[in-house]
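Student: here's my sequence, what's the structure:
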Amino acid sequence: MNGGRERRGARGLAVDLGVLALGVFFWMYIAGERMNTEMPSPPWLFDVDMATGLLALPTLWLRRRWPTQAAVALIAVSWYSETIAFPLLVMLFSVVVRRPLRTAAWVYAASLAASAVYMVLRPEEMGLAGSIGFALSLHAAVAGWGLFVRYRRQLEARAAQAEQDERERARQRARDELARELHDMLGHRLSLLSLHAGGMEYRPDAPAEELTRAAGVVREQSQLAMRDLREIIAILRAPIGELPQPTMADLQALVDEARPGMRIELTAHVEGEVPERTGRTAYRIVQEALTNARKHAEDAPVEVTVEGRVGEGLAVTVRSGPGRDAGPGSGHGLIGLEERAALAGGRLEYGPAADGGWRVHAWLPWTA
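Tutor: Predicted coordinates:
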């Protein structure tokens, strides 16, 4: 529990003033009852008791910050004073709520011991046994109430922490999603740039028309990459859900964009409107597979097949033939695709094909 200083809000201030008002009321009530019944012996004890109770009232203001110290101070005078009963019970309650249970147990034991001394020195009409029973019941009631409040606050704190943890996990998921989007979008653009820039470097004697076409692709993809970067920088200041998301309808444009420098055949047999999440996942799988084919199977033909219908799901296959490897890869793209497929409720398989090429196959459920 918090042992430092607590700030009082408007509600806390109202509660503290209410507790102080109750303390004044009970001090006046006990004083009135004692004057109307039997005065303590010796008579001067009444005046000392009244003064002690009055001096104890300000300790109620310390119940949040120093409950243990205030409780010990009140216990030290409770062996002769009855007017400090209300402040003492409030402090005992605060100790249970705000301090370790071992500390609370010691404070309660000391309070019961002081109560026993009071009963011997100032016996009541109910007798010693009755007074001890009443003191035990009162202490047990206060302790039970304090434990209830303590554990309720702990449950609320755990719930708040769980909510905070869930928000942090959501932020992490958003960061992971953004990282995947960065990899997919920029990886696709930059692989196209690398392919055509490499062609211009290694084929300086190519026909002017071919070099012009390659330069046009480099220029176009550079502009698109800059656009993607601007979008991503804007997304870093906005929720991940605002990131422009592709759909199945964009698949043809993706293939057309990648065709310069690649031999791609797209076959699509899809019945019905593909759900947004399924279509987006399929698009990203094809995009990453084309990027890998461009890197590791340069000049090889690529076949993209998409088939699906309601009730059966969507099957996406990208098969590339053997070709010239343009360089090593990190493998992060395929791992990311596995995660994408799993998050969509599907599965992804990839590996060498029988003809020495590479095959990526995914099945995705037909769900929104």
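
Student: from now on I want contacts and neighbour counts done on CA atoms only, so please keep to that.
Tutor: Will do.

Student: what segments of the stretch 1-150 of the chain are helices?
Tutor: 10-36, 44-56, 67-77, 85-98, 101-121, 127-202 (DSSP state H, counting those that start in this stretch).

Student: which residues are contacting the shortest one?
Tutor: Around helix 67-77, the neighbours that count as contacts under C-alpha atoms under 8 Å, 6 or more residues apart in numbering are 52, 56, 59, 62-63, 84, 87-88, 91-92, 94-95, 99, 107, 110-111, 114.

Student: one more time with 6 Å
Tutor: With contact meaning C-alpha atoms under 6 Å, 6 or more residues apart in numbering, helix 67-77 is reached by L88, M91, V95, S111.

Student: which ones are touching the last one?
Tutor: The neighbourhood of S111, defined by C-alpha under 6 Å, 6+ apart, consists of I75.

Student: how close does it sit to T68?
Tutor: 12 Å (C-alpha to C-alpha, to the nearest Å).

Student: deepest of the helices of the stretch 1-150 of the chain, which one?
Tutor: helix 85-98 (a mean of 24; mean count of other C-alpha atoms under 10 Å).

Student: quick one: distance of that one to the chain centre.
Tutor: Mean C-alpha position of helix 85-98 versus that of the full chain (C-alpha atoms, centre = their mean, to the nearest Å) differs by 35 Å.

Student: swap in stretch 231-248?
Tutor: 22 Å.

Student: now the other sequence, so there's something to compare against:
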Amino acid sequence: MSTVSGHEQAQAPQEFAGRRWLFPSAVVHELDPDAGALGRPPRRTARDWVVDFSCFLLAVALGLAAADTLRHDPHTPHALAVVDQLLGVLACAAVWLRRRWPFGLAVAMIPLGFLSNTSGGAALVTLFTLAVHRPFRYVAWVGGIGLALMPGFYWLRPDPDLPYAAVVTLTTLMTVSVISWGLFVRSKRQLMLSLRDRARRAETEARLRAEQAQRLAREAIAREMHDVLAHRLTLLSVHAGALEFRPDAPREEIARAAGVIRESAHEALQDLREIIGVLRTGDSDDTGRPQPTLAALDALVAESREAGMKVSLDNRVTDPAGVPASVGRTAYRIAQEALTNARKHAPGAEVTVTVTGAPGDGLAVSVHNPAPASVPRPVPGSGQGLIGLTERATLAGGRLEHGPTADGGFEVRGRLPWGAA
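Tutor: Alright, predicted model coming up:
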């Protein structure tokens, strides 16, 4: 699910580069995709040098043991013993190249090991390296060919100290053990890389989920801020505009308009204080006063009437006290936003607010205003109120419709779920 940004993709190889000492560099280069993004071939770490030197010493020790056996074998000509040891020296030196060409070196060891008994230790080291660095199919081919040629090698060059069956069985067990050990090491390192990738992916997904939660919280707060403050600020704008255009109005009307402006400013400051409290606490329900629900609809209509609007309320809800708080709050916001828009775009028109519903049937809110008698004065607005209401109604499980009517007016219709008790 989750999508990682370009900055995170660029940062991931740098973060992993600082922890490369946890894994062998060559294995990281083969198994980890980020290692190739570093833009340079892997360098041997201190651990790599220790492992490579130990493998070289092991190949030399096994080669010296085989050379000592050749010296005590009367059936091996001296010239063949010299060639055998020279090939063994080359095989031991090639061990240092095992990280760069594990498959090619293991294939080259097949004919070399058939000709040289002293290169057996180097062949085991390269077979182990192949099992660590390459998938099983490569190991199966190379190891299978080596095991198939082994009886023929000891038939042509029998061991002077051990019987034929014993030496073939011992060498076969040793080869299978080396392959199994290499496969185990590869699986263990793949598991470590997989766990590291899962941890990094989990951190990225957790960060993305946190960012998404923050974005949703900001959107919810912005929607609440618009619904709460738009009503108050529209009152301020309308009455301040009336005072501006009618400076010769009667003293009583000016005093009433000034009182509405003062009260609306006080309410707006109170609402803004509550929203800032939400931002500080991070809890949308932790406010200084209860959130408005359907029971506050009468107060909203009364406030609009005091502001000079003509509003009629038709409340036909069978059980107002039984309306869920979230549904009632959404219905209140729908009516509040619709009244605010009617005051801005249809001043002087009579607005009708109708609320109907019953448990099991849902709750319906309708706000209708006819065409305005005159061209309204422009009042600033964001134009996002109805979009926010539509989203709010959708989140509540309902729907919202709005648009012009046949009489030239405008109507907002909301339908919200109200389950049966």
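
Student: let me see the TM-score of these two.
Tutor: The TM-score (TM-score structural alignment, normalised by the length of the first structure) is 0.70; 294 aligned residues with a C-alpha RMSD of 3.3 Å.

Student: now distance to R284 of the first structure too, for the helices of the stretch 1-150 of the first structure, in TSV please.
Tutor: Shown next, in TSV, are these (distance: least, C-alpha to C-alpha, whole Å):
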stretch	distance to R284 of the first structure
helix 10-36	53
helix 44-56	72
helix 67-77	61
helix 85-98	54
helix 101-121	56
helix 127-202	7
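
Student: nearest to E271 of the first structure, of these?
Tutor: helix 127-202 (26.8 Å; C-alpha to C-alpha).

Student: how about the next helix or strand after the closest one, aligned to which bit of the second structure?
Tutor: Proceeding N to C from helix 127-202 of the first structure, the next assigned helix or strand is helix 208-235, under DSSP states H and E. Per TM-score structural alignment, the counterpart of helix 208-235 of the first structure in the second structure is residues 251-278.

Student: repeat that for stretch 282-291 of the first structure.
Tutor: Going by TM-score structural alignment, stretch 282-291 of the first structure lines up with residues 331-340 of the second structure.

Student: next, the mean deviation of that stretch compared to the first structure.
Tutor: After superposition onto the first structure, stretch 331-340 of the second structure sits on average 1.0 Å from its aligned residues (mean C-alpha distance after the TM-score superposition for the first structure).

Student: among the helices of the stretch 1-150 of the first structure, which comes closest to P301 of the first structure?
Tutor: Here helix 127-202 is closest among those (C-alpha to C-alpha), at 14.8 Å.

Student: what packs against the closest one?
Tutor: With contacts taken as 3 or more C-alpha pairs under 6 Å, 6 or more residues apart in numbering; DSSP states H and E, helix 127-202 of the first structure sits against helix 85-98, helix 208-235.

Student: make it 10 Å
Tutor: Applying 3 or more C-alpha pairs under 10 Å, 6 or more residues apart in numbering; DSSP states H and E, one finds that helix 127-202 of the first structure contacts helix 85-98, helix 101-121, helix 208-235, helix 251-258, helix 276-296, helix 332-343.

Student: I'd like those laid out as CSV, including distance to T305 of the first structure.
Tutor: Output for those, formatted as CSV (distance: least, C-alpha to C-alpha, whole Å):
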stretch, distance to T305 of the first structure
helix 85-98, 66
helix 101-121, 67
helix 208-235, 25
helix 251-258, 11
helix 276-296, 9
helix 332-343, 17
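
Student: to A141 of the first structure, which of those lies closest?
Tutor: Ranking those by distance to A141 of the first structure, with C-alpha to C-alpha as the measure, places helix 85-98 first at 9.6 Å.

Student: so that closest one aligns onto which residues of the second structure?
Tutor: Per the alignment by TM-score structural alignment, helix 85-98 of the first structure matches no residues in the second structure.

Student: picking up where we left off before, closest to L337 of the first structure among the contacts of helix 67-77 of the first structure?
Tutor: Of all the contacts of helix 67-77 of the first structure, the one sitting nearest L337 of the first structure is V95; the distance, using C-alpha to C-alpha, is 55.6 Å.

Student: does that closest one touch A143 like I think?
Tutor: Yes. The pair formed by V95 of the first structure and A143 meets the contact definition of C-alpha atoms under 10 Å, at 9.3 Å.
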